[in-house]
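Undergrad: Next input, structure requested:
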Amino acid sequence: MGIDMNSFMEGLSTALHPMNILWVLIGGFLGTVVGMLPGLGPATAVAVLIPVTFGMEPVSALILMISIYYGAMYGGSRSSILLNTPGDGSAIAATFDGYPMTKNGEAGKALTISAIASLFGGITAVFGFILLAKPLSNFALEFGPREYFVLFLFTLSAIVTLSLGKMVKGFIAMAIGLMISTVGVDLQTSIYRFTFDIPHLSEGIDFLVVIIGVYAVAEVLFNYLNLHALKPPKTDVGSMKLSKKDWKQTRMAMLRQSPIGFLIGVLPGAGGSIAALLSYSTEKQISKNGKKFGKGQIEGVAAPEASNNAASVGALIPLLTMGVPGSGTTAVILGAVIMLGLQPGPLLFENEPETVWTLVNSMLIGNIFLVILNIALIGLLLKILRTPPKILYPIILVLAFVGTYTLGYSVTDFYILIIFGIVGLALKLLDFPIAPLILSTIVGSDMEQNFRKSLIVSNNNVSDIFLGSPISIVLTLMTILALFYPLIIKGFKKIKN
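TA: A predicted model of the protein is given here:
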C-alpha cells in the first residue's frame, strides 16, 4: 500500500480540526481512567459509549472510540504499578517489576517510564501502520489453525522460561490455567464441561475475574496476613526524573519490544496480553540485567508497556484492512464502525482514504497528549501510596468486586473471585509464578480450538501441525529454543568458565 500524500495531508488537516482534537482528548482521558479500574477495560468503555456516538460524524466517532482504546493501554498500568492490581489483561506484565519498584520507593520513576514507553510503542506502531498495513494484513491471512496453535504454544513456553529456577512450578501453574480455560460449553461438541450445573459457568470463567482474584484480592489477603509486619506507607516515592543510566537501560528495550508488540497485535486474536508477556519474557532473556527482573528492574516496565501499546495500534490493521477484529475491544469497534456506515476491508483505503489517514494522524496526536496527561497525573496518583493500609485495602477490594460485577452482572462471579483470591494467595505463599497461569487461562480456549481444527484439517497427522508450513516450522523451532534456553545459557557459562 503506497502512501497517498494528498490523502495523508487531508487526513492530518481533518485530525487537527478543533472538534476532532477535543474527541481525542476526551477519549484518551476516559480510556486512561477506565484503564485504571480493575475489570472494566476498554471494551466496556467503548461499548457503553457507542450510544453517545449516534448523530456524530463517522470520523469523529471512530476517533473517540479508538482514543479510548489506546488510552486504556496507558491507564491499565497505573494500578498495576501502584497497587499490583492490573486494570486489564494487557497490564499484567507491568506488575512484575512495576510493583517491586513501588515497594522500593521508585513509584514515580516507574510511572514515568511506563508513560514514555507507551508513547514510544504507540508512535512506532503508528509509523508501522503507515508503511506496512497492507503487506502485514496479507501476512496475517497466512495464519491458519495450526499456525495459531504453535504461536500460542511458543508464547506459553516463552512465559514459563520467566520462572528460571522454578520451571517445574511454572509448568504446574500453566497446567492449572489450561484447566481453568476448559470450563464451559465445548464449542465443537456442545458438551458442558466442569460447570457443576451452574448456568453462569456455561460461558466459561472470564479471565479478567481470574486476573483480579489472583492479583488484587490475593495481594490484599497476603498483606492482611502480614499486616503486623508491614512498614508504614512510603512518603518518599522517589524522583519522577529518569537518569542517564535509566535511559541507557530502557531505550534498547523499547526499541526491541515495540516492533514485537506491533506484529503480535496484527495477528487476529493475539492481543495486548500476549504481546506484553512475550515481550517481557524475551527482554528478560536478552537483557544483561535479566536476573534482576521481577525485583524492580526498570527495563521490566519499559518492555511490556511499549509492547502492549504497539499491539493496540497493530490490532487496527486486521480490523480496517480485513474486517477481522484482533481483540475483544476491536470486535466492539468493528460493530460500531459498520453501524457508522463504514465497510472495513481492502477497499476502505481506496474508498475512504481520508478517513483512514485522519485516524492515523489522530493516533499520533493522541499518543503525545496521553504521555503528557499520564505524567501530569503522577503526582495525584502517588497520593494513593500515602493512604493508610487499613483504608487502602478495603478500597482495593471494593474496586475488585465492582469491576468483577460489571463483567457479567452475576453474583456467581463474586464467589469465583474469592476462590481465585485464595488460589492466588496459596500460589504466593508457595512461591509459584502467576504469569504462566494467567496467560494459559487467556489463550487456553483458543489454543484448544485451533489444535482440534488443525487435527481435522491434517487428518489427525500431528506432525503436520508443527511442520506443515514455513510459519509453523519457524514457530516450532522458536518454541524448542525457548524451552531449552536456560540449559543453553548454562552451557555457554560453563564453556566461558
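Undergrad: switch to C-alpha atoms for all contacts and neighbour counts from now on
TA: Will do.
Undergrad: Sketch out the helices for the stretch 51-200 of the chain, chain order is fine.
TA: If DSSP state H, counting those that start in this stretch is used as the criterion, the helices of the stretch 51-200 of the chain fall at 58-83, 94-103, 107-140, 145-160, 167-181.
Undergrad: a markdown table please, covering the ones you listed and showing distance to residue 234 and mean neighbour count.
TA: Shown next, in a markdown table, are the helices of the stretch 51-200 of the chain (distance: least, CA to CA, whole Å; neighbours: other CA atoms under 10 Å):
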| stretch | distance to residue 234 | mean neighbour count |
| --- | --- | --- |
| helix 58-83 | 12 | 28 |
| helix 94-103 | 8 | 26 |
| helix 107-140 | 10 | 23 |
| helix 145-160 | 32 | 24 |
| helix 167-181 | 32 | 20 |
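Undergrad: Another for comparison:
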Amino acid sequence: MEWLSHLSGGFATAVSLHNLALCFTGVMLGTAIGVLPGVGPLVTIAILIPMTYALEPTSALIMLAGIYYGAQYGGSTTAILVNLPGESGSVVTCIDGHTMARNGRAGAALAIAAIGSFFAGTVGTLLIAGFAPYLSKIALSFAPADYFSLMVLGLVAAVVLASGGLLKAFGMILIGLLLGTVGIDLTTGTPRYTFGSFDLVDGLDFTALAMGLFAFGDIMANAGKTHDRQMMQGSIRGLWPNRQEFREAWPAVLRGTALGSILGLLPGGGATLSSFASYSIEKKISRTPERFGNGAPAGVAAPEAANNAGAQSSFIPMLTLGIPSNGVMAMMIGAMMIHNIVPGPEVMSRNADLFWGLVASMWIGNLLLVIINLPLIGLWVSFLRIPYAYLFLGILVFSMIGLYSITNSSVQIFMAAGFGVLGYAVNRLGCEPAPLLLGFILGPMIEVYARRALLLSQGDPSVFVTEPLSAVLLLTALGLLASVLSPSIRRRREEVFAEE
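TA: The predicted structure follows:
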C-alpha cells in the first residue's frame, strides 16, 4: 500500500497553513462564481492564472482546483433556491431541487446536494489516489505512436461530446490546432506564422488566449443580457432530509457517483455530461418516474453526486497522461506549463509533492465546502443582486492587470482583446469554445509525438496502425466518430444538448 504513505505525505503538504489558506480561498471563490450565472470556472481560472506566478506550483494548482470543484457546489445553491443554475452542471438540479424548495423542503434539498457532493468528491479523490499511480506506470511504457493516437482519440471524443453541431465542434478543434502551430518549429527552428513579429516567436500566449476567449468574450456576449432572478421568499428551515427523503436519495448518490467517476475520465466529459446522464438513468429506472420534475429527492441527489464525481475524476487523465478531458483541465495544464511542469506520467515521479498535495487538498476542500456552504446560503444568494455592469467591469480590470503583469507589456492585453473578439464571434455562432482550447493544448503535443514516431520508423506512416495499442486507439476514435454520425444517435445527441 505504497500509495497510502504517499497520500499521508500529501496531507502533510496540503495542511500547511499557506496551502490550507489557498484551498479555502479557491473553494470560496469557486462557490461564489458557481452562484453567479455567466461567469463560471473557466472565466475565473483564466483571470487568476497570471496572478499565480508568484505562488509555488503546488499552491497555485490547489487554489485553481478548488475553484473548479467549488463551482459545482455553488451552482446547486441558486439552482435550488432561485431556479437559476450558476454552473452548467447544475442545470438538471433546477428541475426537482427548485420544486422541493417551493414545497417547503429547500433545506432538505440543499442538504441532499451537499451530502451527495461530499460523498462523490471523497470517492473521486480516492480514485485518483488509487488508480493514478498505476495509470502513470502504464503510460510510461507508451510509444510515441501510442501517445499520438491517444491524443487523436481525445480530440475526437471532444468533438463528439461537445454541445452544438458536430461540424461546429470540429471547426473549433481545427482552429485550436492551427493556433497551436504559431511560433518556432521545435524540430527545424523555423518560425511559423509569426509575420516577422518577435512577440510571436514563442507562440501565442496561453493566458492571453484563455482570458480573451472566455473572460473578454464572455463579457461581450453577456453584458447586454438581463436575467430573471426570482428570489425565494421566506426562511429556510430543516437543514436535514427526513427518513423517507434520505432513503430515496442515498441509492441515487451511489449510482450518480459511479457514473460520474466513469464519465469524468472521457475527453469532453466531466461534470455537465455526468449530471445529465445520471438524471436520465434515475428517471428510467425509477418505479415512480412521474415524481421526477415534482420534487423527487433522487432528482437532486443523482446529478449533484455525478457532477462532483465527474469533476474530480477528470483530473486523472490530466495528471497521469497530460490529456485534458475538458476546458478546465486544459486550463490546469496551461497553469502547469506556466510553472515549468511538464504534464504527463512523469509528474508523479518528478513532482510527487505536487501530485499528492493536490490530491489530499481535494478531500480537504470538499470537507470545507460542506462546512461553509450551508451556513452561508444567505450570502451566496445575495451575490445574485450584484449588477452585471459592476461584475463585468471588475472582471475586465482584474484581467488587464493580470495580463500586463505577465511581461510588463501591453502586447498581452491587445492579444487577449483579439481573442475576445474571436470568443464573441464563437458565442454568436453557437459554438462551444472549449474544444478550441483543447486543440490549442493538444496540437503541439500531437505534432511532437507524430514526428517522433515517424523518425523512429524512418518515415514509415504505417507505424500508427502496426503498433497494436496505437491501432486500437485509432479504431476506437474512428468507431466513436462513425457511431455519432448515425441518424438515431445523432438525433438523440441533439435532443440532449437542446435540453441542456
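Undergrad: picking that back up, so which of the helices of the stretch 51-200 of the first structure comes closest to residue 195 of the first structure?
TA: When the helices of the stretch 51-200 of the first structure are compared for distance to residue 195 of the first structure using CA to CA, the nearest one is helix 167-181, at 10.9 Å.
Undergrad: With the second structure overlaid, how far apart is that closest one on average?
TA: Relative to the second structure, and after both are superposed, helix 167-181 of the first structure has an average distance of 1.4 Å to its aligned residues, where the measure is mean CA distance after the TM-score superposition for the first structure.
Undergrad: repeat for stretch 112-130 of the first structure
TA: Here stretch 112-130 of the first structure is compared with the second structure after superposition; its mean distance to the aligned residues, by mean CA distance after the TM-score superposition for the first structure, is 5.4 Å.
Undergrad: Ok, stretch 389-401 of the first structure next?
TA: Stretch 389-401 of the first structure versus its aligned partner: 2.4 Å mean (mean CA distance after the TM-score superposition for the first structure).
Undergrad: Which helix or strand contains residue 275 of the second structure?
TA: Taking DSSP states H and E as the definition, one finds residue 275 of the second structure inside helix 271-285.
Undergrad: What is that helix packed up against?
TA: helix 243-263, helix 297-313 (3 or more CA pairs under 8 Å, 6 or more residues apart in numbering; DSSP states H and E).
Undergrad: Could you say which one of the helices of the stretch 51-200 of the first structure comes nearest to residue 378 of the first structure?
TA: Among these, the nearest to residue 378 of the first structure by CA to CA is helix 107-140 (6.8 Å).
Undergrad: the inter-axis angle of that closest one versus helix 58-83?
TA: Note on geometry: by axes from the mean of the first three to the mean of the last three CA atoms, to 10 degrees, helix 107-140 of the first structure and helix 58-83 are set 130 degrees apart in direction.
Undergrad: and helix 107-140 of the first structure, what other elements does it pack with?
TA: Other elements packing on helix 107-140 of the first structure under the criterion 3+ CA pairs under 8 Å, 6+ apart are helix 58-83, helix 94-103, helix 244-266, helix 299-314, helix 316-322, helix 353-376, helix 378-381.
Undergrad: Which of the helices and strands packed on helix 271-285 of the second structure sits closest to residue 100 of the second structure?
TA: Smallest distance to residue 100 of the second structure across those (CA to CA): 8.0 Å, for helix 297-313.
Undergrad: ok, now which ones touch residue 381 of the second structure?
TA: Taking CA atoms under 8 Å, 6 or more residues apart in numbering as the criterion, residue 381 of the second structure is in contact with 35, 77-78.
Undergrad: Oh, that last question was meant for residue 358 of the first structure, not what I typed.
TA: By CA under 8 Å, 6+ apart, the residues touching residue 358 of the first structure are 8, 10-15, 59.
Undergrad: on that earlier part again, could you give me the buried positions within the helix holding residue 275 of the second structure?
TA: Using 16 or more other CA atoms under 10 Å as the burial criterion, the residues of helix 271-285 of the second structure that qualify are 271-279, 282-283.
Undergrad: same check, this time on stretch 5-12 of the second structure
TA: The neighbour-count check on stretch 5-12 of the second structure (16+ other CA under 10 Å) flags 6-7, 9-11 as buried.
Undergrad: now the end-to-end length of stretch 455-465 of the first structure.
TA: Taking CA to CA, to the nearest Å as the measure, stretch 455-465 of the first structure stretches 8 Å from start to finish.
Undergrad: Noted, bye for now.
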